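In: need a structure here:
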Amino acid sequence: MMIRASELAAIRAGTIDLAFRRWARPRVVVGTQLRTSVGLVEVTSVEEVDVATLTEDDAARAGAASLTALLDGLAARPDDPAWRIGVAYAGPDPRELLRASVPDAGEVAAIHARLDRLDAASPIGPWTRATLDLIDLNPGVRAPELAAQVGRETPDFKKDVRKLKELGLTESLAIGYLLSPRGEAVVDAGLPAPRERAPREEGTPLPRTIGAPATRALREVGATTLEKVATYTADELAAMHGVGPIALTRLREALAGLGLRYAGE
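Out: Reported below is the predicted structural model:
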């Protein structure tokens, strides 16, 4: 269930508590927790609804500009039933808290035991430590390039990195990956001395939804966080090669979620 960045911010703030979708059958159930850029969003209700009964209050609770706008959004696939989905913010993603927690010696040993089990179950043999090391030495490098360095197909490589992410060891960036503080501690525990790394960027990462061309363009000018993006005007950003209308809209939505705007607005 895809939810726009501006709607996610409003769900977290409590000003949106409904969503409407056209589905042949429900794709979520009550209690489903969606991992999103703002944390966990929980599904609190799911019911089929006759669009003719929708009201302006429904539209407002779903974050639509008007009832007409809500109905326009539901006009596609009219043969599918419409569903009213209750949504609520359910707190931060536990993986974020896990990534930030630095393990003690006992936890490091338990993590290494878990990595050993992943290695033992893999058809390609041991891969976990090599992948952690690869990401650590190549932060922000695209997955296809990392996969090529170790002679792997990109989909399989990304699937394995997700297993490391579930353990709180890696973070996904708009382009590429980064070891989390937890992942750095695990890697350093196996080295003679802690590895020297560039200081961790302060601020809110760029949303992954803006696409690689826009991310590269922003990186080139040092706008690597939303707080830095907010120092540019919309026109200045639009003049950058790779920053198109869709990226501008998604950046605007992400900025709004932080209470920020483009410069001059």
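
In: going by C-alpha atoms from here, please, whenever you check contacts or count neighbours.
Out: Will do.

In: what ranges does the stretch 151-265 of the chain have for its helices?
Out: Ranges of helices within the stretch 151-265 of the chain are 154-166, 181-189, 212-220, 226-229, 234-238, 245-257, based on DSSP state H, counting those that start in this stretch.

In: buried residues in the last one?
Out: Residues of helix 245-257 classed as buried: 247-248, 250-257 (neighbour count, 16 or more other C-alpha atoms under 10 Å).

In: residues contacting Ala113?
Out: Contacts of Ala113 were listed using C-alpha atoms under 8 Å, 6 or more residues apart in numbering, and none were found.

In: the buried residues of helix 245-257: which two are farthest apart?
Out: Farthest apart among these by C-alpha to C-alpha are Ala247 and Gly257. That separation is 15.4 Å.

In: export the helices of the stretch 151-265 of the chain to JSON lines and tack on distance to Thr44?
Out: Rendered in JSON lines, the data for the helices of the stretch 151-265 of the chain read as follows (distance: least, C-alpha to C-alpha, whole Å):
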{"stretch": "helix 154-166", "distance to Thr44": "25"}
{"stretch": "helix 181-189", "distance to Thr44": "33"}
{"stretch": "helix 212-220", "distance to Thr44": "34"}
{"stretch": "helix 226-229", "distance to Thr44": "31"}
{"stretch": "helix 234-238", "distance to Thr44": "37"}
{"stretch": "helix 245-257", "distance to Thr44": "22"}
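
In: here is a second sequence; please produce its structure as well for comparison:
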Amino acid sequence: MMIRPAELASIKAGTIDLAFRRWARPRVVVGTRMRTSVGVIEVTSVEQVSVSSLRADDARRAGAASLAALKQGLAARPEDPAWRIGVAYAGPDPREALRSAVPTADELATILARLDRLDASSASGAWTRETLDLIDLNPTVRAPDLAAQVGRETPDFKKDVRKLKELGLTESLAIGYLLSPRGEAVVDAGLPEPRLRTPREQGTQLPRSIGAPATRALREAGVTTLEQVAAYSTEELAAMHGVGPIAIARLREALAEL
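Out: Have a look, this model is predicted:
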């Protein structure tokens, strides 16, 4: 179930608690939990409804501009039933805490053994260390560009990176990836001596909810962390091509939370 970034932020804030979809059959059930860029979103109800029965309160709770706008959004695929889905913020993604937890010696041994098993079960051969090293040396680079560097197809490469993410070793950004502190510890443990590298970024990452165009514009201006955003006025941010009102609002919300 895809949810737009602005809607995710509103679900987290509690101002949206409904979603409407046209599906031939329900794609979620009560209790389904979805890991998103803002944390875990839980499905609290699933109910088939007629579009004619919808009211203005439904539109407000779904974040639609009006009842007419909500109905217009459901106009596509009229042959499929309409579904009212209750949604609620269920807390931070548990992988966030895992990513920030630097492993102990015993935990490191367990992680390395898990990486060995992933390598052994792969039809394309050992890939885990190569991928971690690639991300470490090429942070925030597009997945297709990373895949091309190691001669792999993008879908397969992204599928494998998701396996590393499940272990808390990588973080997905609007553009590319970063190693988590946990992933950095794993990479560093495999180095015979400190590598000559560009220093890893320090600070809070730009929120994914601002979107790729805004992320790209900020990085082109040398802004790679949320702390750096604080030095810019709203007018200066708006002057960057790709940084629109929604992205600015998401940045300000993230700064307020920080």
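
In: out of the helices of the stretch 151-265 of the first structure, nearest to Arg195 of the first structure?
Out: Evaluated with C-alpha to C-alpha, the helices of the stretch 151-265 of the first structure place helix 181-189 nearest to Arg195 of the first structure, the distance being 6.3 Å.

In: find the nearest non-adjacent residue to Asp133 of the first structure, please.
Out: In space, Asp133 of the first structure comes closest to Val187 once its chain neighbours are excluded; the distance is 7.2 Å by C-alpha to C-alpha, 6 or more residues apart in numbering.

In: and that neighbour, what does it touch?
Out: Contact analysis of Val187 of the first structure by C-alpha under 8 Å, 6+ apart lists 129, 132-133.

In: how many neighbours does the counterpart of Ala13 of the first structure in the second structure have?
Out: For Ala13 of the first structure, the aligned residue in the second structure is Ala13 (criterion: TM-score structural alignment). Ala13 of the second structure is surrounded by 12 other residues when neighbours are defined as other C-alpha atoms under 10 Å.

In: ditto for Gly14 of the first structure
Out: The local packing of Gly14 of the first structure (other C-alpha under 10 Å) involves 13 other residues.

In: now, which of the contacts of Val187 of the first structure lie within helices?
Out: Judged by DSSP state H, these include 129, 132-133 as members of helices.

In: out of those residues, who has the most neighbours?
Out: With neighbours defined as other C-alpha under 10 Å, the most crowded of these is Leu132; it has 21 neighbours.

In: what does that one align to in the second structure?
Out: Taking TM-score structural alignment, Leu132 of the first structure has Leu132 as its aligned residue in the second structure.

In: which position in the second structure aligns with the residue nearest to Asp133 of the first structure?
Out: Aligned by TM-score structural alignment, Val187 of the first structure pairs with Val187 of the second structure.

In: just to revisit the earlier point, so which of the helices of the stretch 151-265 of the first structure is nearest Thr68 of the first structure?
Out: Within the helices of the stretch 151-265 of the first structure, the stretch nearest Thr68 of the first structure is helix 245-257; the backing value is 21.5 Å (C-alpha to C-alpha).

In: can you give me the offset of the closest one from its chain's centre?
Out: Counting by C-alpha atoms, centre = their mean, to the nearest Å, helix 245-257 of the first structure is centred 14 Å from the centre of its parent chain.

In: can you check stretch 218-229 of the second structure too?
Out: Distance of stretch 218-229 of the second structure from the chain centroid (C-alpha atoms, centre = their mean) equals 18 Å.

In: stretch 177-194 of the first structure too?
Out: Centroid separation between stretch 177-194 of the first structure and its chain, computed with C-alpha atoms, centre = their mean, is 22 Å.

In: and that stretch, end to end?
Out: End-to-end span of stretch 177-194 of the first structure (C-alpha to C-alpha, to the nearest Å): 20 Å.

In: can you check stretch 174-193 of the first structure too?
Out: Distances were taken as C-alpha to C-alpha; on that basis the terminal residues of stretch 174-193 of the first structure are 30 Å apart.

In: pull out the buried positions in it.
Out: The neighbour-count criterion (16+ other C-alpha under 10 Å) identifies 174-187, 189 as the buried residues of stretch 174-193 of the first structure.

In: how about the most centrally placed residue in the second structure: what's its closest non-neighbour residue?
Out: Closest residue to the average C-alpha location of the second structure: Ser37 at 3.6 Å, with C-alpha atoms, centre = their mean. Distances taken as C-alpha to C-alpha, 6+ apart put Arg208 closest to Ser37 of the second structure, at 6.3 Å, once the chain neighbours are dropped.
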